[in-house]
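Participant: How does the following fold in three dimensions:
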Amino acid sequence: MRSRVQRHLASIVPDLFEDRSPAVAFLASAGSIEPGEERPVLPPEFNWRDYTVMLLHVAAEIEHSLMVQYLFAAYSMGGPQVPRELRDDVREWQEVVLGVAKEEMGHLVTVQNLLTALGGPINLDREDYPWGSDFYPFPFTLRPFSLDSLATYVVAESPGSWSGPEADEIKKRAAETASQYVNRVGQLYERIDRILENRDFLPDEAFHADTLPYQASWDEWGRGYTRGQRGREAGNLPNVKSPELLVFGVFSRDSARKALREIGEQGEALGNQGTTGDQGAAEETSHFNRFLGIYRALKALSPQQQALVARPVAENPVTVKRLNESEIVGYAAAEVTTSPITDPVTALWGHLFNLRYRMLLADISHAFLLAGPVDNGGVLTGRGALVHRAFAEMYNLRALAGRLVERPLEAKAPDGLRAGPPFEMPYSLELPHHDHDRWLLQRDLVQASRLLTAQLADTDPDGPADPYLVALREADQRALDQIGHVLERKGCTS
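Facilitator: Take a look at the predicted model:
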């Protein structure tokens, strides 16, 4: 976690800090930070609205990080090495994990709505790996699907009252995998809810109903999913329910608290915790219960079978080899646990993945700056075009990840580890101040994609006839034409 955020969290999780700052120590000595104390403490340098915005920024980064880690694990699953008798099970598990990742996207968008309603800036950022995670569930690491990585997901999504021999065993495995105690996501939302419920902290006028036209709505982002209930047959699999995307508009204190409660219940299944070991008796709705069910099924397999469930994908793939901090004069020694992609063709696919990931984040962020419906008389508005393109990028990421989990990590070891999607963050997520400049940025990104796809067509032996690259270049050309029309209407084409 960035130190500029970390320093403000001592009042939330003081046990994580050996030496409290003088101001926080004073608050603790005054009785404001005591074991079991329910009243939130306002740290120095904040008022309550600004502090709530900061906590929501942390929540957004957690949702973003979990979504990406779940996607990476899901993309690693399957492959020709999976025994025939396990293929149906693995396919179902993969759809469950992908479904949870999609629901995390809904959580991420709803947190942006909360920020917008409070008048705060939205936040789609997260840190690149490797990095620490004081208030985060566990250090951000892209790991292939395994019993170890699954244990960290179970604990991160678990209710606070989860206990018993199985809980102890999974928590121990998760701590060993993450090299630290794994925190619950629900802790943060519980803290935010205690602030939201107190009118002395946030008066009613702090919630701006007039921001609703700028917020994401379920009608825009819930396409293809069942509203209010989870559908059947996700991916034509009769034993897997389709995800339920939760996207809530926020216009008041009650709507803000409802949004947080719904997110928390989808993650933890409060009051439905599966502690008895009878998973069949519990309705399979929460992330916790879904992950726990897969964990139990995977654990029942032999170690040899478990090792064949996912492809041999590298942890933390990166497109550029970074210097170890111990090799840089003036920096403390630190081990950087990344896996550089050294195969030149694979690296180009990795760069294309990173670029489309950036385009997805830019589309979402840009859409929050435009008000109104997604279409006008059947014609897409600028906001509608951005939402439409965001969904297209989600499909692009899955297609590109499918290539990367099959391609070699290293040129010198073509039969060794597979690369996997790098999910590297762009240099900036900031959008230009003027709207026409934001559309120029959109054009820049599409043009960069066309340059990369042209390089792949020239470099990858299968590139010129690759149907995906051909389709992507055609889609990019349509996007350029669309952006060109927008810029013409704004009187700016340079």
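Participant: can we go C-alpha only for contacts and neighbour counts from here?
Facilitator: Noted.
Participant: C-terminal to the longest helix along the chain, what's the next element?
Facilitator: In the chain, with assignment by DSSP state H, the single longest helix is helix 87-117. Beyond helix 87-117 in the direction of the C-terminus, DSSP states H and E gives the next helix or strand as helix 147-156.
Participant: That next one to helix 87-117, inter-axis angle?
Facilitator: Put simply, helix 147-156 runs at 40 degrees to helix 87-117, going by axes from the mean of the first three to the mean of the last three C-alpha atoms, to 10 degrees.
Participant: So what touches the helix or strand that helix 147-156 is followed by?
Facilitator: Sequence order places helix 165-178 as the next helix or strand after helix 147-156, per DSSP H and E. With C-alpha atoms under 8 Å, 6 or more residues apart in numbering as the test, helix 165-178 has contacts from 138-139, 148-149, 151-152, 154-155, 181-182, 275.
Participant: tell me the contacts of residue 457?
Facilitator: Shown in contact with residue 457 (C-alpha under 8 Å, 6+ apart): 463-464, 466, 469.
Participant: hmm, which of those residues are the buried ones?
Facilitator: Neighbour-count burial (16 or more other C-alpha atoms under 10 Å) is assigned, among the contacts of residue 457, to 463, 469.
Participant: For the comparison step, fold the sequence that follows:
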Amino acid sequence: MVIPRVQWRQPDQFKALNDLGPTIKENEFLLGNEEHLAQVLATVGIPTVEGAKTPKEEAIGLLMLAAEVEHALMVQYLYASASVVGSLRKTITDIAVEEMAHLLTVQNLLLALTGREGSSTPFQIHLGRDLLRRQSSFNPLPFTLEKVSKTTLAKFTVVEKPEKILDQTIREKVEQMENDLIADKIDPNPVFALYAAIRWIFQPSDAPIGRVSLSVEMGFKPGHHLKAEDFADTQTIDRYVSNENEWTASADLIIKKVRNHNEAIEALDDITEQGEGPASADDSDSHFSRFYTAYIDFLENGASDVKDLPRTPFVNGQMAPEDPNATRISATYAASWARLFNVQYELMLVDIAYAISRPVADVRRQAMISDVCREQMSKVIGVLTKKISELPLSENSDSFAGPPYGLDNELMPQSDSEFLQRYEQLESTSLSAIFEIKQSPTFPDDFLATIPLQSIEGVTQKRAEIIQPQENII
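Facilitator: Below is the predicted model:
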């Protein structure tokens, strides 16, 4: 798979407007949604894919970046949620789960454009996190794992903020958050700029459509849209598309089927609306609204028992973190558990890819989702997170370690044989990490260590039964 490179192009007609940015920002409540979005695009630019020769090629590249953004936000939210208890933990965890649903909708958008080729996986599955996003200039957030704090909640709020905040009190508080973050050399970028660029390409023409009005005057390329023939055939899409029911019964998860322009626009608008909230109201149950409420509550009441998790923990051997202030887990026993966490995290991503690469009617797909993915998320990743967070960060230290979320290989297998090879390699690495844990002199006295290890053993057995070579279902 060729990994594209995304650049942020500043529209020529807005270069002069960009010089007036501070003036516009001070009076943004006077602007309509379209004018405010134009000002944002003038500041950060419009993302474009280097070397893309057609709207379809550009859409695929931008969707890959969107997948990585959703993945990265999901993990950062999960890490923060692990540092608190009670309603705040539930709020952040629920948002993280909704980001995973957004990630699956992005896979459906990729399916709509890439279809199925031969005996390979049915479409261009991309569940990575750092390949494009880390090189992209205006990421919503650099990948930084942090416990809950005033700064952490402020970053999450700004990243999810809408194009325009109607309530003056809320708008002023969010502006103050942004100013405080910038003073600390932190500059989050709203997600909506990326999705606006994707949405423009999925429009059938330059004419406004759906709930957001985009135009050439905002800097978008005239006529730069997908054609009807750029979409895969509906039979293929229906055969492989992900849906809410197979993952959960929650009404808050957005996993949309996409077969044409209109369904793509609806899916993109739903994702954007759940993140930033409707343009007509600021009291929705959006990510922005929930993070803003959590921020205000934290300022007023604090949070009981915020666990002192380290900033961006990592272990030797994983890819170097992009966070310059990352923390190495140096305690031998904790590092062994952290390495086990990393391989199980990667296994979870491969499990998701395996599941959605099967036809909806394939029993292996449903078994992988219900018997493995869900248990991997809760009984393995969740339990390992708790386990590592109770271990010392370094020898003879009172500080705790934390789950590192390191990825060795972000590209997903492209065929059944590649899946089998990847599983064999990852499970071998997992066994090595488990052996290392059991050889530690700390293990015999660690009476709770068997719980996550038993969960891993159970999930591994179920996975082995599912992926046994069978006659391909095409």
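Participant: hang on, the earlier thing: mind listing what's buried in the longest helix of structure 1?
Facilitator: Buried residues in helix 87-117 of structure 1, counted by 16+ other C-alpha under 10 Å: 87, 89-117.
Participant: Repeat that for stretch 182-192 of structure 1.
Facilitator: Quick answer for stretch 182-192 of structure 1 (16+ other C-alpha under 10 Å): 182-189, 191-192.
Participant: What ranges does the stretch 351-474 of structure 2 have for its helices?
Facilitator: Remark: helices assigned in the stretch 351-474 of structure 2 by DSSP state H, counting those that start in this stretch are 363-367, 374-375, 383-388, 416-439, 450-466.
Participant: picking that back up, tell me the one of the buried residues of stretch 182-192 of structure 1 nearest residue 163 of structure 1?
Facilitator: Nearest to residue 163 of structure 1 out of those is residue 184 (C-alpha to C-alpha; 13.3 Å).
Participant: Now do the contacts for the residue mapped onto the closest one from structure 2.
Facilitator: For residue 184 of structure 1, the aligned residue in structure 2 is residue 190 (criterion: TM-score structural alignment). Residue 190 of structure 2 is in contact with 140, 158-162, counting by C-alpha under 8 Å, 6+ apart.
Participant: what do you get for residue 406 of structure 1?
Facilitator: 418-420.
Participant: Which residue ranges of the stretch 251-400 of structure 1 form helices?
Facilitator: Under the criterion DSSP H, counting those that start in this stretch, the stretch 251-400 of structure 1 carries helices at the ranges 253-268, 287-299, 303-306, 344-367, 382-404.
Participant: Just give the number of residues close to whichever residue in structure 1 pairs up with residue 149 of structure 2.
Facilitator: In structure 1, the residue matched to residue 149 of structure 2 (TM-score structural alignment) is residue 146. A total of 19 residues lie near residue 146 of structure 1 under the criterion other C-alpha atoms under 10 Å.
Participant: Now do residue 146 of structure 1 against residue 351 of structure 1, distance only.
Facilitator: Applying C-alpha to C-alpha, to the nearest Å, one obtains 26 Å for the distance of residue 146 of structure 1 from residue 351 of structure 1.
Participant: Residue 294 of structure 1 contacts residue 93, correct?
Facilitator: Yes: using C-alpha atoms under 8 Å, residue 294 of structure 1 is in contact with residue 93, at 6.6 Å.
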